[in-house]
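Chemist: this is a predicted model, with the sequence first.
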Amino acid sequence: MSVDRLITSGTFALDGGSWQVDNNVWLVGSDEEVVVIDAAHDAAAILAAAGGRRITAIVCTHAHNDHINAAAEVAAAAGAPILLHPADQVLWAMQYGPEVPYLPLKDGQVIDAGDVALTVLHTPGHSPGAVCLHARELGVVFSGDTLFQGGPGATGRSHSSFETIIESIEDRLLTLPGETIVHTGHGDSTTIGVEAPHLADWLARGH
């Protein structure tokens, strides 16, 4: 079993603004097949990172454009489905309209990634359909933009809620074992144990 990180760069756009960002694309699986988590910016680089392994699914932690803008191209090239929580339909439509279909994710669903089982945790707040993916056997959670090294994901833009993201983190992520590694959507990884003591600080900041 393997977990590979690819960093891709491009533009995040929402609410009339745009920002240059670096995204983590995670490939999880075996020597034969992988699941792509967040197909961001560069389909060719993602397909190359698969290294000849069969891509069985493209899983979106949420539908902000910087996390999905290569999903359609990767899916078409690999013949693989795109999976997204339907509560993010409004964001998905901003990028793809009705032309690109996806399969709906639901809380508690288990996705096979080679020898690894990824359990879907619905963690709204950064967006309505944000999810994290818990690989219990690996002691890893893929947090998208819900939890970063240093705190929760941003909630200052449309379709987001600070109160909701804090509730999601407290109820769904900080209940995981402290040694659980948090592989994030941007930047460096962290652990649940490192982040958990700072919940009160995040609440006080209220950002």
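Modeler: Yes, it's here.
Chemist: from here on, just use CA atoms for contacts and neighbour counts.
Modeler: OK.
Chemist: in space, what's closest to D188 - neighbours in sequence excluded?
Modeler: Using CA to CA, 6 or more residues apart in numbering and skipping residues adjacent in sequence, the residue nearest D188 is Q149, 6.7 Å away.
Chemist: that neighbour contacts S189, doesn't it?
Modeler: Yes - if you go by CA atoms under 8 Å, Q149 and S189 touch, sitting 6.4 Å apart.
Chemist: the more surrounded of those two?
Modeler: Of the pair Q149 and S189, Q149 is the one with more neighbours under other CA atoms under 10 Å, namely 18 against 15.
Chemist: list the contacts for the more buried one?
Modeler: Contacts for Q149 (CA atoms under 8 Å, 6 or more residues apart in numbering) come out as T184, G187, D188, S189, T190, E195.
Chemist: now the buried members of the residues you listed.
Modeler: Listed as buried from these are T184, T190, E195; burial here means 16 or more other CA atoms under 10 Å.
Chemist: turn those residues into JSON lines, columns for secondary structure and distance to D4.
Modeler: As requested, the buried ones among the contacts of Q149 are exported to JSON lines (DSSP: H, G, I helix; E, B strand; the rest coil; distance: CA to CA, whole Å):
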{"residue": "T184", "secondary structure": "strand", "distance to D4": "13"}
{"residue": "T190", "secondary structure": "strand", "distance to D4": "16"}
{"residue": "E195", "secondary structure": "helix", "distance to D4": "23"}
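Chemist: here comes the other one, which I'd like you to weigh against the first:
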Amino acid sequence: MTIAKLVTSGSFTLDGGTWDVDNNVWLVGDDREVVVIDAAHDAQAIQEAVGDRRLRAIVCTHAHNDHINAAGPLADATGAPILLHPADAVLWEMEYGTARQYEPLRDGDVLEMAGTALRVLHTPGHAPGAVSLHVPDLGVVFTGDTLFSGGPGATGRSYSSFDTIIGSIRDRLLALPPETVVHTGHGDSTSIGAEAPDLEKWIARGH
């Protein structure tokens, strides 16, 4: 089982603003099959990274457009299902309307990939349907935009909540082993242990 990162570039649009962003696209699998976490910006580049492997699923950590804008074209090209927590339906529909469907991803779901379990943790705050994917066998968690190297994800835009994201980090992510590697939606990876001391300060600010 391997983890690969592909960085793609494009735009994030919400609340009437647009920002240039670089996104981390994560591929988890072996030489036969793979899942893609957050299909951002460049479906062709992601498909090339998948190669001749079977794409089992396109998993969305949340439905901000920069994390899902390549999911539709990638699904069309490969036939892979798109998985998203239904609490993010309003954000999904900003990008795709109601015609394109996804399969619901819920807290506690377990995705099996090449004999390895990816466990879904609902970690709302940055977005209502934000999820993290914990892979105990690999000692990693994919946090999307919930937790970064340096602190929580942004909560200053529509459908986000500072108190909610702090609760998600405190209750779901800080409960993981401190050596757990955190693979983020943007920027560098970190670890639960590295972020925990500063996060205690953020949690204190949230109350």
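Modeler: The structure has been received and is ready for your questions. These figures come from a predicted structure and were not determined experimentally.
Chemist: picking up where we left off before, so which of the buried ones among the contacts of Q149 of structure 1 comes closest to T175 of structure 1?
Modeler: Comparing the buried ones among the contacts of Q149 of structure 1 against T175 of structure 1 with CA to CA picks out E195 as the nearest, at 11.7 Å.
Chemist: now which residue in structure 2 aligns to G79 of structure 1?
Modeler: Residue pairing (TM-score structural alignment): G79 of structure 1 is matched to G79 of structure 2.
Chemist: now the strands for structure 1?
Modeler: Assigned by DSSP state E, structure 1 shows strands spanning 2-14, 17-29, 33-37, 54-59, 82-84, 103-104, 110-113, 116-122, 131-135, 140-144, 147-148, 151-152, 181-184, 190-191.
Chemist: now do the residue nearest to W202 of structure 1 when sequence neighbours are not counted against A200 of structure 1, distance only.
Modeler: Of all residues not flanking W202 of structure 1 in the chain, G151 sits nearest, at 6.7 Å (CA to CA, 6+ apart). G151 of structure 1 sits 11 Å away from A200 of structure 1, going by CA to CA, to the nearest Å.
Chemist: please apply the same query to V131 of structure 1.
Modeler: If you measure V131 of structure 1 against A200 of structure 1 using CA to CA, the figure is 23 Å.
Chemist: equivalent analysis for T184 of structure 1, please.
Modeler: 21 Å.
Chemist: surely H85 of structure 2 touches V131?
Modeler: Yes - using CA under 8 Å, H85 of structure 2 is in contact with V131, at 7.4 Å.
Chemist: so what sits against both of the two?
Modeler: Common neighbours of H85 of structure 2 and V131 are listed as H62 (criterion: CA under 8 Å, 6+ apart).
Chemist: so between the two, which is more surrounded?
Modeler: The neighbour count for H85 of structure 2 versus V131, taken as other CA under 10 Å, is higher for V131 (30 against 23).
Chemist: any idea what that one aligns with in structure 1?
Modeler: Using TM-score structural alignment, the partner of V131 of structure 2 in structure 1 is V131.
Chemist: ok, its match - contacts?
Modeler: Contacts of V131 of structure 1 by CA under 8 Å, 6+ apart are T61, H62, H85, V120, L121, H122, T123, P124, S143, G144, T146.
Chemist: one more time with 7 Å, if that's ok
Modeler: For V131 of structure 1, the contacting residues are T61, H62, V120, L121, H122, T123, P124, by CA atoms under 7 Å, 6 or more residues apart in numbering.
Chemist: for PyMOL, what selects the buried ones among the residues you listed?
Modeler: Command for PyMOL that selects the buried part of the contacts of V131 of structure 1, burial taken from 16+ other CA under 10 Å:
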select buried, resi 61+62+120+121+122+123+124
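Chemist: what's near enough to touch the nearest residue to T164 of structure 2 once chain neighbours are set aside?
Modeler: Closest residue to T164 of structure 2 apart from its sequence neighbours, by CA to CA, 6+ apart: G125 at 4.6 Å. G125 of structure 2 sits next to T155, S160, S161, F162, T164, I165 when contact means CA under 7 Å, 6+ apart.
Chemist: ok, those vs L91 of structure 2, which is closest?
Modeler: When the contacts of G125 of structure 2 are compared against L91 of structure 2 (criterion: CA to CA), the nearest one is S160, at 11.2 Å.
Chemist: isn't that closest one right next to A127, touching?
Modeler: Yes - the pair S160 of structure 2 and A127 passes the contact test of CA atoms under 7 Å, sitting 5.1 Å apart.
Chemist: and the two? which has more neighbours close in?
Modeler: The neighbour count for S160 of structure 2 versus A127, taken as other CA under 10 Å, is higher for A127 (27 against 18).
Chemist: mind listing what the more buried one touches?
Modeler: With contact taken as CA under 7 Å, 6+ apart, A127 of structure 2 is in contact with H62, D88, Y159, S160.
Chemist: please repeat the previous calculation with a cut-off of 8 Å.
Modeler: H62, A63, H64, D88, Y159, S160, S161.
Chemist: how close does it get to G10 of structure 2?
Modeler: Counting by CA to CA - A127 of structure 2 and G10 of structure 2 are separated by 20 Å.
Chemist: check Y159 of structure 2 too.
Modeler: Distance of Y159 of structure 2 to G10 of structure 2, given as CA to CA: 22 Å.
Chemist: OK, contacts around A75 of structure 1?
Modeler: A57, I58, P81, I82.
Chemist: can you show me which of those carry over to structure 2?
Modeler: Retained in structure 2: I58, P81, I82, out of those (criterion both residues aligned by TM-score structural alignment, their matches' CA atoms under 8 Å).
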